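S.K.: Please work out how this folds:
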Amino acid sequence: MIMESKRQQKFAGVLQEELASIFQREGAAYLPNTLVTITKVRVSPDLAVAKVYLSFLNTNNTTLSVAEVNAHSSEIRYKLGARIRHQARVVPTLTFFLDDTNEYVERMDKIFDKIAKEPRQEDTEEQAD
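M.R.: Just a heads-up that it's a prediction; the model follows:
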């Protein structure tokens, strides 16, 4: 895996902060009654493309929510451009993705709970003696 440069990390942080602010103020226009969290932003080395990972609260269909945000990506990019015009030469093209980290963590927790409840090999052998 290629490490991001300090410049990419710093720019990604700026984008994450500004996008969070945009979604906080105007997110209801894209997804009513849904809380959107920007969990991670990855920026290409030339800072022209940004992959934005989203997490949703209060939605039944996350795939549909991501599609809806992507449908408004040019509008969101315009609003972002107005906010970062003094900090960046180019406003990156935005692509939104679902951050399924929470779902993955929940799934792993369930697996670990299931493993913890199963009797261990040694315990069953000791009981047989």
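S.K.: Going by C-alpha atoms from here, please, whenever you check contacts or count neighbours.
M.R.: Noted.
S.K.: sec struct for the residue nearest the centre of the chain, please.
M.R.: Centroid-nearest residue in the chain: Tyr53, 2.7 Å away (criterion: CA atoms, centre = their mean). Classification of Tyr53 using DSSP: H, G, I helix; E, B strand; the rest coil returns strand.
S.K.: Second input sequence below; structure requested for side-by-side comparison:
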Amino acid sequence: MRKNSIKNTRINGEVKKELSNLISREIKDPRIHPMTSVIDVYVAPDLKTAKVYISVMGDEESKKETYQGLKSAASFIRGQLAKNLNLRNTPELTFIIDDSIEYGVKMSKLIDEVNSQSANHDIEDNAEENVTE
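M.R.: Predicted structure coming up:
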């Protein structure tokens, strides 16, 4: 099975959906932040390993605690995946903290701030032109 085959893409999607459900509903670890979401999952073509990209909205401490909670619950999550998905092999999960959503929100705020400053500057320029006429 090639890395980007249709079958592998479908498996990635199913594992992602199942992990999202497990993390949000099944795991009762208080270390895992409630604003934790699964961004993406890459299952190896041989189904032995999977990289799970996780986003946590919060400070650095909550990210570290969530990572530790997920790492300690990895065997439970893998067992639940084996029960819920019919795969030849259930992949070993590797969690990776992904800051892309947080970075995107930050950049969006900065762009909005620059746009509002630009709009205010344009209004001031128009007001000055009207006064000089």
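S.K.: May I have the TM-score of the superposed chains?
M.R.: Overlay of the two chains. TM-score (TM-score structural alignment, normalised by the length of structure 1): 0.73; 121 aligned residues with a CA RMSD of 3.0 Å.
S.K.: For structure 1, give the helix that spans the most residues.
M.R.: For structure 1, the helix with the greatest residue count under DSSP state H is helix 6-30.
S.K.: Give me the mean deviation of it from structure 2.
M.R.: Following the fit onto structure 2, the mean deviation recorded for helix 6-30 of structure 1 is 1.8 Å by mean CA distance after the TM-score superposition for structure 1.
S.K.: Pull out the buried residues from that helix.
M.R.: 8, 11-16, 18-20, 23, 27, 30 (16 or more other CA atoms under 10 Å).
S.K.: ditto for stretch 46-57 of structure 2
M.R.: Neighbour-count burial for stretch 46-57 of structure 2 flags 47, 49-56 (criterion: 16+ other CA under 10 Å).
S.K.: Kindly report the same for stretch 29-45 of structure 1.
M.R.: Quick answer for stretch 29-45 of structure 1 (16+ other CA under 10 Å): 30-31, 36-38, 40-43.
S.K.: which of those residues sit farthest apart?
M.R.: Leu31 and Val43 (24.6 Å; CA to CA).
S.K.: returning to that earlier point: export the buried residues of stretch 29-45 of structure 1 as TSV, with columns for secondary structure and distance to Lys110 of structure 1.
M.R.: Below are these laid out as TSV (DSSP: H, G, I helix; E, B strand; the rest coil; distance: CA to CA, whole Å):
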residue	secondary structure	distance to Lys110 of structure 1
Tyr30	helix	33
Leu31	coil	30
Val36	strand	25
Thr37	strand	24
Ile38	strand	25
Lys40	strand	25
Val41	strand	28
Arg42	strand	29
Val43	strand	33
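S.K.: out of the buried residues of stretch 46-57 of structure 2, who's nearest Arg88 of structure 2?
M.R.: Set against Arg88 of structure 2, the nearest of the buried residues of stretch 46-57 of structure 2 by CA to CA is Leu47 (7.7 Å).
S.K.: Distance to Phe96 of structure 1 for the buried residues of helix 6-30 of structure 1 - can I get that in JSON lines?
M.R.: Formatted as JSON lines, the buried residues of helix 6-30 of structure 1 follow (distance: CA to CA, whole Å):
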{"residue": "Gln8", "distance to Phe96 of structure 1": "18"}
{"residue": "Phe11", "distance to Phe96 of structure 1": "17"}
{"residue": "Ala12", "distance to Phe96 of structure 1": "14"}
{"residue": "Gly13", "distance to Phe96 of structure 1": "16"}
{"residue": "Val14", "distance to Phe96 of structure 1": "16"}
{"residue": "Leu15", "distance to Phe96 of structure 1": "13"}
{"residue": "Gln16", "distance to Phe96 of structure 1": "12"}
{"residue": "Glu18", "distance to Phe96 of structure 1": "15"}
{"residue": "Leu19", "distance to Phe96 of structure 1": "11"}
{"residue": "Ala20", "distance to Phe96 of structure 1": "13"}
{"residue": "Phe23", "distance to Phe96 of structure 1": "13"}
{"residue": "Gly27", "distance to Phe96 of structure 1": "14"}
{"residue": "Tyr30", "distance to Phe96 of structure 1": "13"}
